[in-house]
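> okay, predicted coordinates and the sequence, questions at the end:
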Amino acid sequence: MVTADNGIAKEIKGRIKSANRCIYSLHNTIKSKSLTQTSKIRIYKWVIRPVLMYGYKTFTLTKETERKLRCFEKKISRRIFLSYQDIVQEIKSQRLRWAGHVHRLPNNGLAKLIWKDAPIERRNDVHNCDGERIY
């Protein structure tokens, strides 16, 4: 959910919560000594990380949201004993890859039209009936 000030902090918080639920549901599997570290990494990359990164193409990453994502990533890395992988860098590279796909779309494609479109005029401030500014 994007707020009026284009903040995505609530969405990031929700994504981290969902990924935490996923981690705890797989707790016994991740702590299992019978699984190799490679298998645990695959579980993380194929099951948990997609939950965390769902909707990443629309994330507006601020320093605070980057910090939260990195903290979660480090926590998971410590839990399954793997080296630290920067989630923020992964999100940025995936967004860049997506921008390349959009760039190669035909000029009349909806995604390309939206991507290239810039607001023509500034939107007026909206006030409620009490005269308070909403956004």
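Thanks, I have it.
> can we go C-alpha only for contacts and neighbour counts from here?
Fine.
> so the spatially closest residue to residue 54 that is not a sequence neighbour is in which element?
What sits nearest to residue 54 in space, not counting adjacent residues and going by CA to CA, 6 or more residues apart in numbering, is residue 15, at 7.5 Å. Residue 15 is part of helix 9-25 when elements are defined by DSSP states H and E.
> gap between the residue nearest to residue 54 and residue 119?
29 Å (CA to CA, to the nearest Å).
> more neighbours: these two, which one.
For the pair residue 15 and residue 119, the greater number of neighbours falls to residue 15 (21 against 7), based on other CA atoms under 10 Å.
> wait, what's in contact with that one?
51-54 (CA atoms under 8 Å, 6 or more residues apart in numbering).
> mark which of the residues you listed are buried, thanks.
51-53 (16 or more other CA atoms under 10 Å).
> ok, second structure coming up, stack it against the first:
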Amino acid sequence: MKISVSKTKSMTISKDSLRCKLAIDGTIIEQVMSFNYLGVEVTSDRDSNREVRAQASKGAAISGYLRDVIWSNRYMLLDNKIRIYKTCVRPILTYAAESRSDTSKTKQLLRTTEMKTLRQICGYTLRDKKRSTDIREECNIQDIVRWTRDRRRYWRDHVNRMGDNRLAKITMTSKPSGKRPVGRPPKRWRECWTSTSQEQ
């Protein structure tokens, strides 16, 4: 196997910044604190807020490109606009959400970005004082947080059907060793579809 030293980066996953010195043939590998992998920003401190914020910015940008062409088009049916939203915008907002643990901040970012797009599709503004639930019913679309939770449960069932030697199955069923750091523990992935508090 050949490795390109100039293109290879290293990163440690830790709450605190750690220095990991790696070298290949005497050349030190550059260590980074974050990198973009398949559209997802992976950080060393596992900051999901930064990841979701970046996806929300991309989704809002795509929605802005479609505003004058699609959302404001009076000759296009509402159902067709919603289908375009589900095809072009929502996948960007929820990419890799099946394996991510949501927090109250990430859920707020997703809902805010989605409702901004749905209001443009329906022709409403915040001055109209139209409730978000009424707009979703008019568009016949599920809340993006609940939709993401359903996708997370679907991924759980998919992993459960895998063999015990598969990496995804081992990752889901195994428990990490060692002591947890001091402070409030981060939200676990399993809690995002099993806890009743996640229904909101």
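Cool, the structure landed. Just so we're clear, the structure is a prediction, and the values are computed from it rather than from any experiment.
> what's the match for the residue nearest to residue 54 of structure 1 in structure 2?
Using TM-score structural alignment as the criterion, the counterpart of residue 15 of structure 1 in structure 2 is residue 55.
> how many residues are close by residue 163 of structure 2?
So residue 163 of structure 2, with other CA under 10 Å, has 11 neighbours.
> the spatially closest residue to residue 6 of structure 1 that is not a sequence neighbour: which element?
Sequence neighbours aside, residue 60 is the residue nearest to residue 6 of structure 1 in space, at 7.6 Å (criterion: CA to CA, 6+ apart). Using DSSP H and E, residue 60 of structure 1 sits in no helix or strand.
> residue in structure 2 matching residue 60 of structure 1?
In structure 2, residue 60 of structure 1 lands on residue 101 (TM-score structural alignment).
> my guess is its match meets residue 192, correct?
Yes: between residue 101 of structure 2 and residue 192 there is a contact under CA atoms under 8 Å: 6.0 Å.
> how near is residue 33 of structure 1 to residue 73 of structure 1?
According to CA to CA, residue 33 of structure 1 stands 21 Å off from residue 73 of structure 1.
> with residue 37 of structure 1 instead?
Applying CA to CA, the value for residue 37 of structure 1 to residue 73 of structure 1 is 16 Å.
> which of these two has more neighbours?
A count of neighbours by other CA under 10 Å puts residue 73 above the other of residue 37 of structure 1 and residue 73, at 20 against 15.
> give the aligned equivalent of that one in structure 2.
Checking TM-score structural alignment: residue 73 of structure 1 goes with residue 114.
> what's the answer for residue 44 of structure 1, then?
By TM-score structural alignment, residue 44 of structure 1 lines up with residue 85.
> go through the helix or strand encompassing that match and flag the buried ones.
Using DSSP H and E, the element containing residue 85 of structure 2 is helix 78-88. Of all the residues in helix 78-88 of structure 2, those buried under the rule 16+ other CA under 10 Å are 78, 81-82, 85.
> about what we covered before: save the contacts of residue 15 of structure 1 as CSV, and put in distance to residue 77 of structure 1 and secondary structure too.
Shown next, in CSV, are those (distance: CA to CA, whole Å; DSSP: H, G, I helix; E, B strand; the rest coil):
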residue, distance to residue 77 of structure 1, secondary structure
51, 16, helix
52, 14, helix
53, 16, helix
54, 19, coil
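> mind listing what's buried along the helix or strand containing residue 151 of structure 2?
For residue 151 of structure 2, the host element (DSSP H and E) is helix 144-160. For helix 144-160 of structure 2, a neighbour-count test (16+ other CA under 10 Å) marks 144-145, 148-149, 151-153, 156, 159 as buried.
> for residue 171 of structure 2, state which of these is nearest.
Using CA to CA, residue 159 is the member of the buried residues of helix 144-160 of structure 2 that lies nearest residue 171 of structure 2, at 9.8 Å.
> the closest one: what's its closest spatial neighbour, skipping adjacent residues?
In space, and not counting its chain neighbours, residue 159 of structure 2 is closest to residue 169: 5.7 Å by CA to CA, 6+ apart.
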